[in-house]
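> Kindly generate the corresponding structure for this input.
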Amino acid sequence: MPRLTKVQLEAVQRADQMTPQELEQFIELETEPLPAPRSSWEPVDLAAILDGTAEPILPTVGHRTDGIGLFYPGRTHWVAAESESGKTWFALHTCRQEIERGNVVMYVDFEDDAAGVVGRLLVLGADPAEVAARFLYVRPERKPSDIDMLAFRAQLLHVRPALVVVDGVTEAMSVFNLDPLKLDDVPQFTQRLIRPMTEAGAAVVALDHVVKASDNRGRYAIGSAHKLNGLNGAMYVLEPVANQPIGIGVTGRTRVRISKDRPAQIRRHALPGRSGSLAWFADLVVESHDERHATVRLYPPVDRQDDDAAQAENGKERQLRVEVLAVLQKAGRPLNASEVKERVRGRAQDKVRVLAELEDEGLVNVSPGQRNAKLYSFPVTALFDG
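Predicted structure coming up:
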């Protein structure tokens, strides 16, 4: 990453924050300067807006199964939910999508550790080589100095991540000695940590907890509604679907609702909520095959009149996938398609389709057999971290 110049360091040096030895260490480095930021007090060029050539900002980071995007580049987003409702799976699913597109992703973690976060990425099927090349993990443990923040900004401007996840907003604010319940502390936190990320062009996704009292929850996370009022991207609220928890060996479902959509390009792809509830944007489905492998999908909402039928059909599809994987795991050797069909109940065409889907998604290992037949076997992947 690029370092800081002597001029930049001297501009921010404070005696109580740097020892002479630390200053000397930075000054000795051959460095390139950070670009001078444009002042927000300069008049904005309105030409593109006035002549009609300005393009609307679109959500191009992450996507549902139908291709509809989740997050806006260069904007701030909030994801609020109860504990164990799928916030981290939601974020890491998007991380994997962006890594597979060849983009750099940064994960700033205030709650877990590298083994837990990267372990989940591998459980989702992320390629270890791609993770090593394009996934940056940061675990802050103390309040940053001005030097720390300048170095952090330099790194952001150097790698230009498409996505930055900030996991644990309440914990992050405590690191900055800020209180999420104080109105004035929220914009300070945003200015200090979030703004450098969006200035580097990243879609920033902050993971937060909702208030415990569901009657008072509404559209807000813990603390001030200023989090919502100052948002310039979108805010999602995750609500677990009854009797479908996320866990090892089960399929969990969480409803993803839209609380706010400042650029107004996401909400139009959602369905209205019942009885005035938040708009239904997607269903996050985490299918855990075992502790070593899980699949995450973000399905679009289903029209109310077709909801029950669609839920039943999706349930049959998931069950068939589980049975095929269980047969492969139990077999102890690779099986061809005919052997799989003999051991799994259901229509032959459905089993053939599921095998093809599992192959396309990299959820089964495939090797050549006799007479050009394919042999399917259960994969060995990284451990599942619940």
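
> From now on I want contacts and neighbour counts done on CA atoms only, so please keep to that.
Fine.

> Relative to R139, how far out is L124?
For L124, the distance to R139 (C-alpha to C-alpha, to the nearest Å) stands at 21 Å.

> And the strands in this protein, which stretches?
With DSSP state E as the criterion, the chain has strands at 61-63, 69-71, 76-81, 105-109, 135-138, 163-167, 203-209, 234-240, 251-261, 279-290, 293-299, 335-336, 365-368, 374-377.

> before we go on, could you also do this sequence so I can check it against the first one:
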Amino acid sequence: MGGMTVPEAAQPLSHNPESANCQECWLRPPGSPCALHAKPRPLRAIPTPFAPADDNYARRVQLAIEGLARKLAERPVNSSRHTDLINWAKHAFQLALGTAGAVSLDWVAQQFKDASNANGYGHEEGEKKLDGDIEDARKYAENDGPRALNDRPRDNTGIDYGKTDFEQLATNTSPWSNDRTTDDAAPVVYTDFAALLAGGLPDPPKPTVLQREDGVAIFYDGKRNELYGDPEDGKTMLVLAAAAACGGKVLFLDYDNNGPEETALRLIMLGADRVVLADRNRFRHIEPADAEETLRVVADCAGWATLVIVDCIGELLPLFRASSDSADDYTRVMQMVSAPLERGGAAVILLDHQAKGQESRRYGAGGTMAKRRAVSGVSINLVRKQTFTPGRGGMAELWVNKDRPGGLRAHCPKGEGRRQFAGTFVLDPPDPETGVAAWRVTAARAELPAETIDPVVERHYEAVQRLSADNGGAVSARDVAIAANGLPPGTPPTDTQDKTARRAIARLEHEGRLTRVPGASPKRWEVAA
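This next block holds a predicted model:
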């Protein structure tokens, strides 16, 4: 152990000269610029195990880990026990990795398993879930590499471990005890308002990604943005349009199985430059297989990417054994995936599905309310007005659900409650010769064509017409589903085919093209006269 050395501390962040006009930089202590104007630290290669020269180091690490485990055991039921387990166990594993095997990783795992059982988390979630969480923390630690007790920079989880005095943990009973002294604590640095006021306040942040025709953009650089809506309403088409128009470096994290071929065809149709798409230093598309690969991509692209598309949250969270309904789970995953990319200056756009319940739809995406709370940029609700159909184009309205900086709301008309209309995304049919489709984001509400054609609805209407002509009577939803999908007579349709047929019939009835037969059971419809 005595022959090993501790790696040099990471280089501190330094100001970009342009940050003098940035409000967030002014509000931070001197030498601590905001994420947008900070020069990102170079990616650290995973170092080999190390240990300082003194022979008591391994024991001091054990004491620090025991202190963290004791603190976790004291966490109350209504606290963020899951997030604390992942973050503190990860750091404990990193400390153990730095002892070159003197502190066993299995011993660390048992410490945190006992602590989680003591605070009730293990008994509530079950042994299998608890073991999986601890194993995840271990993998994250092995991916990031070992740490020394005095190695306290902010890591890619977004947790500043400098707030915990590990040296005090190693030499005293507990840093959280009442008799802890603060004589040697680092000084508290408050915001220098004198310098802020003397220099003048800059303008609030303004969105810069995906401009409307009037020059006002929708999404913010260096912040977490959200785009949510119902399935197949055009969310991916919209963000790919933003990518096609982006002059920076784009990362597309594709968890929704869009596919590389389909993605390339869409981008070319939207006017993306083929040279840019072929340049790995300007455009990157990947379908991460698991959480580990996701974290490697984040580490590789943080500080490089200027626009990051995550499609979609519903497929990302399960890779981290996380639930969309858990605030702790969502916060933990975002700290590891989104936060490092934001700190590198990227506009991160998270795609998500609209909540299903009628009351919940007014609040945003499905799942935990932490999704909306964690948005540091803008949350946009996409509402389809005309189905996006190959060869025909489509149309969708954009509504602001949350705009933390306020730079977009300032250019939107008065809204409906908290919602404000932000623009209409219009995609024209592709040019027959070039295959490129013109698109735009207007500041005006959607103006639908006199006749909006939905091919799915039309296919089911034609099926009703055929059945009526052949049988001379009313038809059931099951009959329509069989005919519209070309199934042999008597073949039962799938649940999806049945639901699609019922939605199409409901729309045709609403449009007055079908009428329901009174008293019929099961329900039957006929072509309106």
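
> Quick check: TM-score for this pair?
TM-score for the superposed chains, counting by TM-score structural alignment, normalised by the length of the first structure: 0.65, backed by 287 aligned residues with a C-alpha RMSD of 3.5 Å.

> More neighbours: which of L124 and R139 of the first structure?
A count of neighbours by other C-alpha atoms under 10 Å puts L124 above the other of L124 of the first structure and R139, at 25 against 14.

> Tell me the counterpart of the more buried one in the second structure.
In the second structure, L124 of the first structure lines up with L270, judged by TM-score structural alignment.

> hang on, the earlier thing: out of the strands of the first structure, flag the one nearest H93 of the first structure.
strand 293-299 (6.5 Å; C-alpha to C-alpha).

> Now do that closest one: distance to the chain's middle.
Chain-centre distance of strand 293-299 of the first structure: 13 Å, with C-alpha atoms, centre = their mean, to the nearest Å.

> One more: stretch 133-141 of the first structure?
14 Å.

> picking up where we left off before, contact partners for the match of L124 of the first structure?
240-241, 244, 436-439 (C-alpha atoms under 8 Å, 6 or more residues apart in numbering).

> if you set the cut-off to 6 Å instead, what comes out?
L270 of the second structure makes contact with 241, 437, according to C-alpha atoms under 6 Å, 6 or more residues apart in numbering.

> And it, how far from A241 of the second structure?
6 Å.

> still on that earlier bit, with mean neighbour count as added columns, please give the strands of the first structure in TSV.
As requested, these are exported to TSV (neighbours: other C-alpha atoms under 10 Å):
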stretch	mean neighbour count
strand 61-63	21
strand 69-71	22
strand 76-81	25
strand 105-109	22
strand 135-138	18
strand 163-167	26
strand 203-209	24
strand 234-240	24
strand 251-261	23
strand 279-290	23
strand 293-299	20
strand 335-336	20
strand 365-368	15
strand 374-377	20
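
> Distance to A270 of the first structure for the ones you listed - can I get that in CSV?
Output for these, formatted as CSV (distance: least, C-alpha to C-alpha, whole Å):
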stretch, distance to A270 of the first structure
strand 61-63, 13
strand 69-71, 12
strand 76-81, 16
strand 105-109, 26
strand 135-138, 30
strand 163-167, 23
strand 203-209, 19
strand 234-240, 12
strand 251-261, 8
strand 279-290, 4
strand 293-299, 11
strand 335-336, 42
strand 365-368, 36
strand 374-377, 38
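
> what's the closest of these to V352 of the first structure?
Using C-alpha to C-alpha, the nearest of those to V352 of the first structure is strand 335-336, at 10.9 Å.

> Specify, as a residue range, where that closest one falls in the second structure.
By TM-score structural alignment, strand 335-336 of the first structure lines up with nothing in the second structure.

> could you point out the longest helix in the first structure?
helix 307-331 (DSSP state H).

> Show me what it is packed against.
Here helix 307-331 of the first structure touches no other helix or strand, going by 3 or more C-alpha pairs under 6 Å, 6 or more residues apart in numbering; DSSP states H and E.

> Go through that helix and flag the buried ones.
320-325, 327-329 (16 or more other C-alpha atoms under 10 Å).

> Make TSV out of those and add distance to A115 of the first structure.
Shown next, in TSV, are the buried residues of helix 307-331 of the first structure (distance: C-alpha to C-alpha, whole Å):
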residue	distance to A115 of the first structure
L320	32
R321	28
V322	27
E323	30
V324	30
L325	26
V327	30
L328	28
Q329	26
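
> ok, which stretches of the first structure are helices?
Going by DSSP H, the first structure shows helices at 6-12, 20-27, 47-50, 87-100, 114-123, 128-134, 146-159, 169-175, 185-189, 195-199, 226-229, 307-331, 337-343, 348-360.

> possible to save these as JSON lines with distance to R274 of the first structure?
Output for those, formatted as JSON lines (distance: least, C-alpha to C-alpha, whole Å):
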{"stretch": "helix 6-12", "distance to R274 of the first structure": "53"}
{"stretch": "helix 20-27", "distance to R274 of the first structure": "58"}
{"stretch": "helix 47-50", "distance to R274 of the first structure": "37"}
{"stretch": "helix 87-100", "distance to R274 of the first structure": "23"}
{"stretch": "helix 114-123", "distance to R274 of the first structure": "33"}
{"stretch": "helix 128-134", "distance to R274 of the first structure": "40"}
{"stretch": "helix 146-159", "distance to R274 of the first structure": "41"}
{"stretch": "helix 169-175", "distance to R274 of the first structure": "29"}
{"stretch": "helix 185-189", "distance to R274 of the first structure": "31"}
{"stretch": "helix 195-199", "distance to R274 of the first structure": "34"}
{"stretch": "helix 226-229", "distance to R274 of the first structure": "22"}
{"stretch": "helix 307-331", "distance to R274 of the first structure": "13"}
{"stretch": "helix 337-343", "distance to R274 of the first structure": "42"}
{"stretch": "helix 348-360", "distance to R274 of the first structure": "34"}
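
> Would you mind saying which of those lies nearest P37 of the first structure?
helix 195-199 (9.2 Å).

> quick one: contacts for the closest residue to M269 of the second structure other than its chain neighbours?
Once flanking residues are discounted, M269 of the second structure sits nearest to V436: 4.4 Å by C-alpha to C-alpha, 6 or more residues apart in numbering. Residues in contact with V436 of the second structure (C-alpha under 6 Å, 6+ apart) are 269, 271, 430.

> From R138 of the second structure, how far out is V436 of the second structure?
For V436 of the second structure, the distance to R138 of the second structure - C-alpha to C-alpha - is 48 Å.

> what does E262 of the second structure give?
Taking C-alpha to C-alpha, one finds E262 of the second structure at 36 Å from R138 of the second structure.

> and what of L105 of the second structure?
For L105 of the second structure, the distance to R138 of the second structure - C-alpha to C-alpha - is 8 Å.

> before we move on, back to that, any idea of the angle the longest helix of the first structure forms with strand 251-261?
130 degrees (axes from the mean of the first three to the mean of the last three C-alpha atoms, to 10 degrees).

> Pull up the distance across stretch 64-79 of the first structure, start to finish.
16 Å.
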